[in-house]
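J.: Here is my input, please return the structure:
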Amino acid sequence: MRIHLTSVFVDDQEKAMRFYTDVLGFVKKSDVPMGADRWLTVVSPEDPDGTELLLEPSGHPGVQPYRAALAQDGIPAASFAVDDVRAEFDRLRGLGVYFTQEPLETGPVTTAVLDDTCGNLIQIVHSG
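T.: Coordinates of the predicted model:
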């Protein structure tokens, strides 16, 4: 068994697509109209046939309280692996990305947490 798809709820799919591709560096995999919304996924350019991230519309009434609670407690909605948290932090900050947690080393793991501009906190992590 493998993870094929996971998702983050986003306020605006077009804005999310720009952030996740132009800023974070993912590439669009699927873009299928589904009424007012789209089946919109991105993947890592390093693994184009790997796990897809669905940029899922946040219109369901239960989503807003859930995301607000996560954000208030500083809990990331997703975690992405990077080779060097400090270098990625510097690159993203240079692009204007807001971080709620600067790089933090906890033993063999380094993390940082950013705001994806679409209603989520996202953790970047490197362990080694």
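J.: Going by C-alpha atoms from here, please, whenever you check contacts or count neighbours.
T.: Noted.
J.: measure residue 45 to residue 84 for me?
T.: From residue 45 across to residue 84, the span is 17 Å (Cα to Cα, to the nearest Å).
J.: Check residue 78 too.
T.: Distance of residue 78 to residue 84, given as Cα to Cα: 17 Å.
J.: same thing with residue 119?
T.: Distance from residue 119 to residue 84, by Cα to Cα: 25 Å.
J.: higher neighbour count, those two?
T.: Higher neighbour count among residue 119 and residue 84: residue 119, with 19 against 14, using other Cα atoms under 10 Å.
J.: Tell me the buried residues in stretch 39-58?
T.: 39-44, 51-58 (16 or more other Cα atoms under 10 Å).
J.: can you pull out the helices in this protein?
T.: Here the chain has its helices, by DSSP state H, at 13-18, 63-72, 85-94.
J.: Mean neighbour count, those helices: which tops it?
T.: helix 13-18 (a mean of 18; mean count of other Cα atoms under 10 Å).
J.: Need the residues that contact it.
T.: Helix 13-18 is contacted by residues 10, 28, 37-38, 40, 55-57, 116-118 when judged by Cα atoms under 8 Å, 6 or more residues apart in numbering.
J.: how much space between residue 71 and residue 16?
T.: Taken as Cα to Cα, the span from residue 71 to residue 16 is 17 Å.
J.: So which residue is dead centre in this structure?
T.: For the chain, the residue nearest the mean C-alpha position is residue 122 (5.1 Å; Cα atoms, centre = their mean).
J.: structure for this one too, so we can compare:
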Amino acid sequence: MIRINVTSVYVDDQDKALAFYTDKLGFTKKTDVPAGEYRWLTVVSPAAPDGVELLLEPDGHPAARPFKEALVADGIPLTQFAVDDVYAEVERLTALGVVFTQDAIDFGPAVTAVLDDTCGNLIQLATIKK
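T.: Sure, this is the predicted structure:
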């Protein structure tokens, strides 16, 4: 059986990304290992410390930055994170200075919001209704 172990977001600065993803979003640093001029730097949800790791991957590849810029220009989130209550997360994160490009919107089966991760990405938060 195949399962997801690590997924990535391309970031323009690993230290800035680590601070944002831990201090603002609440993830926990899992791995920080030198890898050439960069690091293998991952974070995890404290709710699932042995779950899927998010690699804060440098956007040094020539295709990475134009890809990110095109997504942001079109308002398309790079990825989505699940939350129990989008409205509460928007309130909590706004109080921490996080900028949202889309406030919480109820789409019926889901409520979503989109934030700027300060590292060149838009990230969608979603609560799927049951």
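J.: Any idea what the TM-score is?
T.: After superposition, the two chains reach a TM-score of 0.99 (TM-score structural alignment, normalised by the length of structure 1), with 128 aligned residues with a Cα RMSD of 0.5 Å.
J.: related to what we said a few turns ago, a markdown table please, covering the helices of structure 1 and showing distance to residue 3 of structure 1.
T.: Shown next, in a markdown table, are those (distance: least, Cα to Cα, whole Å):
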| stretch | distance to residue 3 of structure 1 |
| --- | --- |
| helix 13-18 | 21 |
| helix 63-72 | 22 |
| helix 85-94 | 24 |
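J.: wait, which of the ones you listed is closest to residue 106 of structure 1?
T.: helix 85-94 (12.5 Å; Cα to Cα).
J.: Tell me roughly how far the closest one lies from structure 2 on average.
T.: Superposed on structure 2, helix 85-94 of structure 1 shows a mean distance to its aligned partners of 0.2 Å (mean Cα distance after the TM-score superposition for structure 1).
J.: Give me the range in structure 2 that that helix lines up against.
T.: Using TM-score structural alignment, helix 85-94 of structure 1 corresponds to residues 86-95 of structure 2.
J.: give me every residue that touches residue 109 of structure 1.
T.: Residue 109 of structure 1 neighbours (Cα under 8 Å, 6+ apart): 125-128.
J.: again but with residue 65 of structure 1, I slipped
T.: Neighbours of residue 65 of structure 1 in contact, by Cα under 8 Å, 6+ apart: none.
J.: what's the counterpart of it in structure 2?
T.: The equivalent of residue 65 of structure 1 in structure 2 is residue 66 (alignment by TM-score structural alignment).
J.: Which residue ranges of structure 1 form strands?
T.: Residue ranges of the strands in structure 1, as given by DSSP state E, are 5-10, 27-34, 37-43, 52-57, 78-81, 99-106, 109-115, 121-127.
J.: Tell me the buried residues in the shortest one?
T.: By that I understand strand 78-81 of structure 1. Within strand 78-81 of structure 1, no residue is scored as buried using 16+ other Cα under 10 Å.
J.: for it, packing partners?
T.: Applying 3 or more Cα pairs under 8 Å, 6 or more residues apart in numbering; DSSP states H and E, we find strand 78-81 of structure 1 packed against strand 121-127.
J.: Now do the strand it packs on: distance to the chain's middle.
T.: Remark: strand 121-127 of structure 1 is offset 9 Å from the chain centroid, using Cα atoms, centre = their mean, to the nearest Å.
J.: if we can go back for a sec, ok, the buried residues of stretch 39-58 of structure 1 vs residue 107 of structure 1, which is closest?
T.: Distances from residue 107 of structure 1 to these, taken by Cα to Cα, are shortest for residue 44, at 26.7 Å.
J.: Fine by me, thanks again.
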